[in-house]
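[1] Take a look and give me a structure for this.
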Amino acid sequence: MSKNVDVKRAKILDVAKRRFAHFGMTKTTMAEIAKDLSFSKALLYYYFPDKHSLYTAVLEHVVNEMINKVEAYIPSASGVEEILLYAVESRMSIMRDNYNLFEYSSSQFIQNPGEMGKNIGPYFERIRDQYSRILKKGVDNKEIKVDDFNETAELLLFSLMGMRVGILSKDLNDCLFPTPDEFDLILTKQQKMVKIFLRGLRHS
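    A predicted model of the protein is given here:
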C-alpha cells in the first residue's frame, strides 16, 4: 500500500469516526462521509466496499488509539498500579467520546453474537496481550508475583467487564453498554477492582 493510499485511508477513518461517534452507525450514510471528505462516493467505495466494512475498520482504529495511548504512558509511569489505573481511565474516556460507535457494536453483539464476536474477539486479545505485558513489567520491577501472564490478564479483564455488567441498571438482556450517566460510576468501581486485584498479586 502506497504512502498516499495510507494517508487517504487514515483520513477516511478519522472523518468516519467523528460521524459515527456523533450520529451513530444507522443514521450515517456513505454519501455523507464522502461529502465530509470532499471525495466522490466511488473513491470512498474504492477503499471500503460498504458501510459495515468501514465501521469495522473505524472500530479497529479506535481500539488502536486505546492501546497506543496506554503504550505511550507506560515508560513514564511509576508502577504497575498507575499503569493499569490509567489504562482503565483512558479506555473509559475513549468509549465515552465515541459513545455511539461502541453502543452500536454492543447492540449488534446482542442481535448477532457470532458475527460480532469475529470482529470483537481480536480486539479483546490485543488488550489482553497489553495487560499481560503490563503485569510482566510489574513482575520485573518486583511489585507483584504472577504465574501465568495471559491467564491473569484475562481474569483481570473479565473482572472489569463483569463489574460493568453488574452495575448497569438496564434490563439484563440489554446490558452490554452503559448509558452516558453510568460511566463515572463504572470507572470508580473498576479502579477499586484494579487495586483489589493487584493487592492479591503483591509479594507477601
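[2] going forward, measure contacts between C-alpha atoms and count neighbours the same way
    Noted.
[3] ok, for the residue nearest the centre of the chain, nearest residue in space, not its chain neighbours?
    Centroid-nearest residue in the chain: Val63, 4.4 Å away (criterion: C-alpha atoms, centre = their mean). Counting by C-alpha to C-alpha, 6 or more residues apart in numbering, Val63 lies nearest to Tyr123, which is 6.9 Å off, once chain neighbours are set aside.
[4] State the distance from the one you found to Asp50.
    Distance, Tyr123 to Asp50, by C-alpha to C-alpha, to the nearest Å: 21 Å.
[5] Isn't Arg164 up against Asp184?
    No: Arg164 is not in contact with Asp184 according to C-alpha atoms under 8 Å; the separation is 11.0 Å.
[6] The two: which has the busier surroundings?
    Arg164 (21 against 14; other C-alpha atoms under 10 Å).
[7] Buried ones in the lengthiest helix in the chain, by neighbour count?
    Assignment by DSSP state H gives helix 113-140 as the longest helix of the chain. For helix 113-140, burial by neighbour count (16 or more other C-alpha atoms under 10 Å) applies to 116, 119-120, 123, 127-132, 134-139.
[8] Does anything pack onto it? Which helices or strands?
    Judged by 3 or more C-alpha pairs under 8 Å, 6 or more residues apart in numbering; DSSP states H and E, helix 113-140 is in contact with helix 51-73, helix 80-97, helix 99-111, helix 149-167.
[9] same thing but at 6 Å, please
    Contacts defined by 3 or more C-alpha pairs under 6 Å, 6 or more residues apart in numbering; DSSP states H and E place helix 113-140 against helix 149-167.
[10] One more sequence to fold, the one below, so I can look at both together:
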Amino acid sequence: MEQTEKTEHIIEAAIKRFAHFGVHKTTLTEIADDLGITKQALAYYFPDKQALLEAVEQKIITEFFQLVNEHATAAPNAELSLLSLLEVKKSFFDKYAMLMQQVGPEMLANFSRVAESRKKVQAAVAVHIAQVLEQGIAKGELKPMDTTEVSMVLYETMSAYEHCFVGRQAVPDPHTFSEMCIRQKAVMQLIINGLKAN
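    Model prediction:
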C-alpha cells in the first residue's frame, strides 16, 4: 500500500513537471527534488524517464476509463451514456492540455509504445460504445443493429470530425477543442436519433 502511494506521488510530480517544463527539459533529479527524495530513491520505483513516462500514460488511460465507466453507469439511458463519452473526453483535455502541449507531436510520433497504446484505447472505446448500444437495444431504447459495426462507425465518425476540425494542430487550443466537442456532440445526437427505436 505504501509503495503504491509513493508511486502515485512520483507520477503526479512527473505530470506537473512535464506539463510546465516539457519532457525533454525535465530530469529525474528535478522530479526527485520536487518530492524531497534522492534520485536513487526515485530510481527504485522508476529506473529511467521512459519507465516514468509509461507510468504517466497508464495512469491517464486508467483514469479515463474509470470516468467513462462511472458516467455510463450513472446515465439513465443509452443516449446520455454515449453523449457522456464526449463530456469525459472534454474534461480530460481540460485537465491534461498543458501536458499534451508539452509532450508535443514529435515525441508522440517517436514512441512506438504510445502509438500502440492509442490503438488499444481506440479499440477499448469502440468496445465500450458497442456495450452501450447493446444495453440500449436490450432496454428497447434503440432498434436492433450490428453493434460492433455501428460502434466502429460512431467512433470513426467522431475521429474523422476531430481530424477535420482541428486540422494540422497536433494539440488544439482550448477554445478550438471546446468548439469541436460541441460539434461532435451535435453529430453524435443526430446519429443517436437515427438509432432510436420507433
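[11] And the TM-score between them?
    Superposed pair, TM-score by TM-score structural alignment, normalised by the length of the second structure: 0.86. Supporting alignment: 197 aligned residues with a C-alpha RMSD of 2.2 Å.
[12] rewinding a little: looking at the second structure, name the residue matched to the residue nearest to the centre of the first structure.
    Under the alignment (TM-score structural alignment), Val63 of the first structure pairs with Ile61 of the second structure.
[13] residue in the second structure matching Ser90 of the first structure?
    Mapped onto the second structure by TM-score structural alignment, Ser90 of the first structure lines up with Val88.
[14] Next, count neighbours for the residue nearest to that match when sequence neighbours are not counted.
    Nearest residue to Val88 of the second structure, sequence neighbours excluded (C-alpha to C-alpha, 6+ apart): Val68, at 6.4 Å. When neighbours are counted by other C-alpha under 10 Å, Val68 of the second structure registers 22.
[15] Which residue of the second structure lies farthest from its centroid?
    Asn198 (33.8 Å).
[16] Around the closest residue to it other than its chain neighbours, how many other residues sit close by?
    With C-alpha to C-alpha, 6+ apart as the criterion, Asn198 of the second structure has its nearest non-adjacent residue at 7.6 Å, and that residue is Lys143. By the criterion of other C-alpha under 10 Å, Lys143 of the second structure has 16 neighbours.
[17] Can you give me every residue that contacts Lys143 of the second structure?
    By C-alpha atoms under 6 Å, 6 or more residues apart in numbering, Lys143 of the second structure lies in contact with 137, 195-197.
[18] Let me have those residues in TSV, adding distance to Leu83 of the second structure and secondary structure as columns.
    Supplementary listing: those in TSV, determined by distance: C-alpha to C-alpha, whole Å; DSSP: H, G, I helix; E, B strand; the rest coil:
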residue	distance to Leu83 of the second structure	secondary structure
Ile137	17	helix
Leu195	14	helix
Lys196	14	strand
Ala197	17	coil
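[19] Ser151 of the second structure: which of these is nearest?
    Comparing these against Ser151 of the second structure with C-alpha to C-alpha places Leu195 closest, at 11.5 Å.
[20] Which position in the first structure pairs with that closest one?
    Aligned counterpart of Leu195 of the second structure in the first structure: Leu201 (TM-score structural alignment).
[21] after superposition, how close is stretch 174-185 of the second structure to the first structure?
    Compared with the first structure after the fit, stretch 174-185 of the second structure shows a mean deviation of 1.1 Å (mean C-alpha distance after the TM-score superposition for the first structure).
[22] in the first structure, what residues pair with that stretch?
    So stretch 174-185 of the second structure sits over residues 180-191 in the first structure, by TM-score structural alignment.
[23] what comes up buried for the matching stretch?
    Neighbour counts over stretch 180-191 of the first structure (16+ other C-alpha under 10 Å) mark 183, 186-187, 190-191 as buried.
[24] Give me the contact list for that stretch.
    Outside of stretch 180-191 of the first structure, the residues within contact range by C-alpha under 6 Å, 6+ apart are 85, 160, 164.
[25] Repeat that for stretch 51-59 of the second structure.
    11, 46.
[26] on that earlier part again, now do the aligned residue in the second structure for the residue nearest to Val63 of the first structure against Val114 of the second structure, distance only.
    Under the alignment (TM-score structural alignment), Tyr123 of the first structure pairs with Val121 of the second structure. The gap separating Val121 of the second structure from Val114 of the second structure is 10 Å, by C-alpha to C-alpha.
[27] Also Val171 of the second structure?
    15 Å.
[28] what does Asn77 of the second structure give?
    Relative to Val114 of the second structure, Asn77 of the second structure is positioned 33 Å away (C-alpha to C-alpha).
[29] excluding its backbone neighbours, what's nearest Glu79 of the second structure?
    Among residues not flanking Glu79 of the second structure along the chain, Ile192 sits closest, at 6.6 Å (C-alpha to C-alpha, 6+ apart).
[30] In three-state terms, how would that neighbour be classified?
    With DSSP: H, G, I helix; E, B strand; the rest coil as the basis, Ile192 of the second structure sits in helix.
[31] Tell me how many other residues crowd it.
    18.
[32] how far away is it from Ser81 of the second structure?
    The spacing between Ile192 of the second structure and Ser81 of the second structure, counted by C-alpha to C-alpha, is 11 Å.
[33] Please apply the same query to Gln169 of the second structure.
    The gap separating Gln169 of the second structure from Ser81 of the second structure is 29 Å, by C-alpha to C-alpha.
[34] Between those two, which has more neighbouring residues?
    Ser81 (23 against 11).
[35] how far away is that one from Phe65 of the second structure?
    13 Å.
[36] Alright, I will stop here.
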